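A.B. asks: fold the following, please.
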Amino acid sequence: MEASKQVIVSVWDHDKMSQNDFMGVVTLFLDELEPGYTYDEWFTLTSHVSSSAVDGDGDDDDAAAMGSAALGSIRLKLHYKEEEILPLEHYALFTKELRGHELAALQALAAVTKERHDVAYHLIRLYEGEGYDETVELLQALTVAEIESTPQATVLFRGNSIATKALDLYMQMVALPYLHATLGTLIQSIYSSSESAEVDPTRLESEAELEGNWARLKTYAATAVDEIFRSIDALPTTLQVVFESMREAVVARFPDDAVAPYTAVSGFLFLRLFCAAILGPKLFELAKDHPDASTSRTLTLISKTVQNLANLAEFGPKEPYMAPMNEFIQANIPRMKTFLTQASTVGEDFHAHDSLFIDAPRERAALVAHFVQSRAELEEYASGAAPADHAAALARMFPILDELEASRAAGVRPQIVSATSGASTAAAPTSSSSADGAGPSAPAASGELDPTLAKLQIEGEERKENMRKVLAIQGSLSKCDCKKSLASRDRIFVREGSMNKVSKGKMQARVFFLFSDMLVYGESKKVNSVAFKGMIPAAKMVVVDASAAPDLSPEQFRIINLVKKKTIDIHCGSVEDRDAWAHDCAVLSRRARGFNPLDEATQALADKILSLPCVEHTA
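C.D. replies: Predicted structure coming up:
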């Protein structure tokens, strides 16, 4: 598919009573934009889409010169970004260095970059693609390192570090369903009410309103606190694991501070999640629209109250009108301490969030780009203020970056590995750009190519048809994060089918979609609508040989999900279907790890999950 050369912004005046009114369009030409630059400018609104670039300075003469009437101007803030992504295997050394040596290379980048939010975003998604256990270990390492380097508890997690950004983004990634279940009903009731909860006398026309307003505010605050305290069993366990390590590290670092272990946890769970969501419901998808002025004020007062309670602190002289709320805060401090202790204590029941769709090469490419963009600053840092471990990490990282840049410039094609021989061959460098989006290709290695791998050798019209198929599947899925990331240039559709997932002895009808890098399944609700139920990355999937699953029927096969540390049994329509599905899943699983046998740690984990020695299906 041909790449777009322009972005068209169409502006309409929304009218609830009649038709919406067209106000004009702005045409932005991509070849006129500087990659990596953020624009904040006024652009001319015209009556129709332009066929050539218009200077974005609001000058009506430009529009008139092209015969398009100028209808006004609009201020736009936009950021243009170009991404050049290599096949996943090219990032192996980069990923190893990034994750190794106690994250020294990452910490070096964090010391010089101004784009910590974007670095943290792609970092979290890279680790999440490897499984939630990997993400938890990353967050534990980052937060504990920051605690150990903080001189006093009063400034703990006050800055916008990689650690705070990463954990903040992770909470938004995994805790939204929990947040909605906890506060959704309360937020909607506040939105639907027209009554004020203002308690600042200087904002009221009459102090006679105070009594009723205080009653409403205390009721709202009590409801919010009660709902939060009751929600402890639904808090994602991965967050509890991170909070537990944080609390223990704070106790060890500041043994004489009795409050810091609580406020370290509440600084994330309340300041950055609960209270932030109360203050801005639309940003957390708790409401469709921003609140009006009266509702916004009510939410602000509730948020202030809950945040002070989470800080274990009363209102002081800066906000004397809130002093009547101190009795409520004092009464609930013991409950808050109990909740924060439970939120940072891992129990026996482990319930993780659903797996997310992650485009692994894209996340790695984005992080490489940050290292490349900061190369000059990193070199200066390495030769000057960098600690020895940071300098050593950068000395290892720079040649890796140079090799990746050379591969990108040369248009390297992906490496194809034969399932039969295990040998690999790389095609000669060629241009990676393609008008039809077909992308690079590679010859098969010597020997007969496995039929499953042969399905991945697509070009031209086949690649276009593959993208249409993936987009169609993406459109049919609901209740998942896939709307933004399922369709990927390198993701190839392999097969789909309606089968049964065996759960606790019961058959559950499911639709399965197998791609080159993952297995996705869901429940068919109606025609062209599938409710997402789960996803297993190919790299985290082990297909069990029938000899290690004697309890299965001939139509069934078993997959070990290394991410969620459990098995999934699939009942096919026939033995032939079972053979085909098991073969394809096994080949793609082995392909994802370079056709290497299970390493010692993975074998031990598979044995533990299976409760007997695991024998992998030999595709």
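A.B. asks: can we go C-alpha only for contacts and neighbour counts from here?
C.D. replies: Fine.
A.B. asks: can you list the buried residues in stretch 372-382?
C.D. replies: 372, 374-375, 378, 381-382 (16 or more other Cα atoms under 10 Å).
A.B. asks: mind checking how far it is from the chain centre?
C.D. replies: The chain centroid and the centroid of stretch 372-382 are separated by 27 Å, computed with Cα atoms, centre = their mean, to the nearest Å.
A.B. asks: for the buried residues of stretch 372-382, which one is nearest Arg468?
C.D. replies: Closest to Arg468 out of those is Val372 (33.5 Å), distances taken as Cα to Cα.
A.B. asks: report the buried residues of the helix or strand harbouring His390.
C.D. replies: In the assignment (DSSP states H and E), His390 maps to helix 388-410. Within helix 388-410, the residues scored as buried using 16+ other Cα under 10 Å are 389-391, 393-394, 397-398, 400-401, 404-405, 407-408.
A.B. asks: one more to line up against the first:
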Amino acid sequence: MIVRCMTAHRLPARLGAAPVARTRAKPAPDPHWDELFVFDDVPPDVTSFTITVQNAGKRGKESEVAELTIELSTLANGEEVEEWYPLAGMTPIGEWGSLRLRIRFMHELVMPREEYSPLRQLLLEPGLPAVRALAELCRADRQPAATALLHAFTECGRGAELSRELLQAEVNRETDPRAMFRAASLATAVLDQFMHAHCKPFLQAAIAETVQKLIDAKQSAELNPTKMDSPEDACNNAEFLLMILDQITLSIFTSPEACPRPVRYLCGCLQRAAVAKWPNERFVRTRVVSGFIFLRLICPALVEPRAWALCSGAPPPHAQRSLLMVAKCLQNLANLIEFGAKEPYMEVVNPFILKNKERMVVFLDQLSAAPEPGASPPNANNNSFDIAKELATLHHICVAHLAELQTMAKTQPAIRKLVTVTEMLTKHKHKYLEMIR
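C.D. replies: Model (predicted):
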């Protein structure tokens, strides 16, 4: 079961928060957490879960003030739901507000690992036809599918191959190179998780020092006049932002060797695929890699540094805005685009972009110049995941999309095998269920 505690609405002004598994304290009335909690192997006698909201008092004292209980029987098996849930107060004071949750509950029998061998072998077939079929079908279930697939391929040292094949499929599917990696798909979910697993040392080398400097600084890098305390701050803020941009680009541009070889290899694959598809598109080899590295790695890490282990706590509000401004400027530089009339207050950054365009092109080419890393040794990363559970998740997703797979199987022989294996595993699972009963 996966629960993401997202945000709340109209909480009483004195509330903090500490739901089950404990979020960090946030100020009322509209706290925003967006914290993810994963509960594996929930005991079968658990039929509901309760989230309790507490006041974070002085000296660490806390008091329970409101709660909500959700019955697991009300959740569709394997489907993600995102809703506002009303809170009930411990004492009657009127309305207690509501909590927004994104929940995915999966009740699945996990058979012994050897039962899933046919499915595993099918997924690992050369060219990955079964994976490509799932990529066309997975929508709301793309995140659990991405996790399960990446674990299944990583276990046998083929995580980079999975990412490469899905990346190639993403290029084949896209009609506009400027839209690469902007859609939510199985491919982008796998790539995000692949980079999250490999790129923390690179982020430490490239941006961690700047992140900490912005968190510690009293000076703001805000340029939006509607978000400044005083219009007189504009000049100092701009000078500070440009100084930070010079520092972080130097750090990034001198760190290509810190980027893991599998990720650099994928960048090279992406360049070659994009140039082959759009040979007359100027700068396409640069922009597709910048979308991969900046749009989905460096800029998200700047905006959410705690999620990438770049800081221990949430940055203070002024630092969060500064980090956002830096990410915004780097994204434009990575896209080789200056700021325009829509945001006139950002035009002060354009000389910096013009000065660094060529350096960005050179950096992305250097980053992409890496040979194929080859297969990693099985279990080289001391993986702790349960492969039977991951394959059970993939079987569950295949069952959910069985009708669509059956339609695809009429013209694709490789998909017929996936349908056959899915139906066979379903029969085996029913036999195990009968034994349990």
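A.B. asks: touching the helix holding His390 of structure 1 from outside, list them.
C.D. replies: Where contact means Cα atoms under 8 Å, 6 or more residues apart in numbering, the residues beyond helix 388-410 of structure 1 that reach it are 84-86, 90-91, 93-94, 97, 101, 104-105, 107-108, 368, 371-372, 378, 381-383, 429-431.
A.B. asks: and those, which of them are buried?
C.D. replies: In the contacts of helix 388-410 of structure 1, burial by neighbour count holds for 85-86, 90-91, 94, 97, 104-105, 107-108, 368, 371-372, 378, 381-382, counting by 16+ other Cα under 10 Å.
A.B. asks: hey, where'd the helices end up in the stretch 1-150 of structure 1?
C.D. replies: In the stretch 1-150 of structure 1, the helices defined using DSSP state H, counting those that start in this stretch lie at 60-65, 92-99, 104-112, 116-129, 132-149.
A.B. asks: show me what Leu98 of structure 1 aligns to in structure 2.
C.D. replies: Taking TM-score structural alignment, the alignment pairs Leu98 of structure 1 with Leu123 from structure 2.
A.B. asks: ignore what I typed, I meant Ser161 of structure 1.
C.D. replies: That one, Ser161 of structure 1, aligns with Ser185 by TM-score structural alignment.
A.B. asks: contacts only, for its match.
C.D. replies: Counting by Cα under 8 Å, 6+ apart, Ser185 of structure 2 makes contact with 135, 138-139, 142.
A.B. asks: now do the buried residues in stretch 345-352 of structure 2.
C.D. replies: Quick answer for stretch 345-352 of structure 2 (16+ other Cα under 10 Å): 346-350, 352.
A.B. asks: surely Phe37 of structure 2 is in a strand?
C.D. replies: Yes: counting by DSSP: H, G, I helix; E, B strand; the rest coil, Phe37 of structure 2 is found in a strand.
A.B. asks: which SS class is the closest residue to it other than its chain neighbours?
C.D. replies: Among residues not flanking Phe37 of structure 2 along the chain, Val3 sits closest, at 5.4 Å (Cα to Cα, 6 or more residues apart in numbering). Secondary structure, three-state DSSP: Val3 of structure 2 is strand.
A.B. asks: what about Val3 of structure 2, neighbour count?
C.D. replies: Number of residues near Val3 of structure 2 (other Cα atoms under 10 Å) recorded here: 18.
A.B. asks: give the contact list for the residue nearest to the spatial centre of structure 2.
C.D. replies: With distances taken as Cα atoms, centre = their mean, the residue of structure 2 nearest its centroid is Asp192 (5.2 Å). Residues near Asp192 of structure 2 by Cα under 8 Å, 6+ apart: 296-297.
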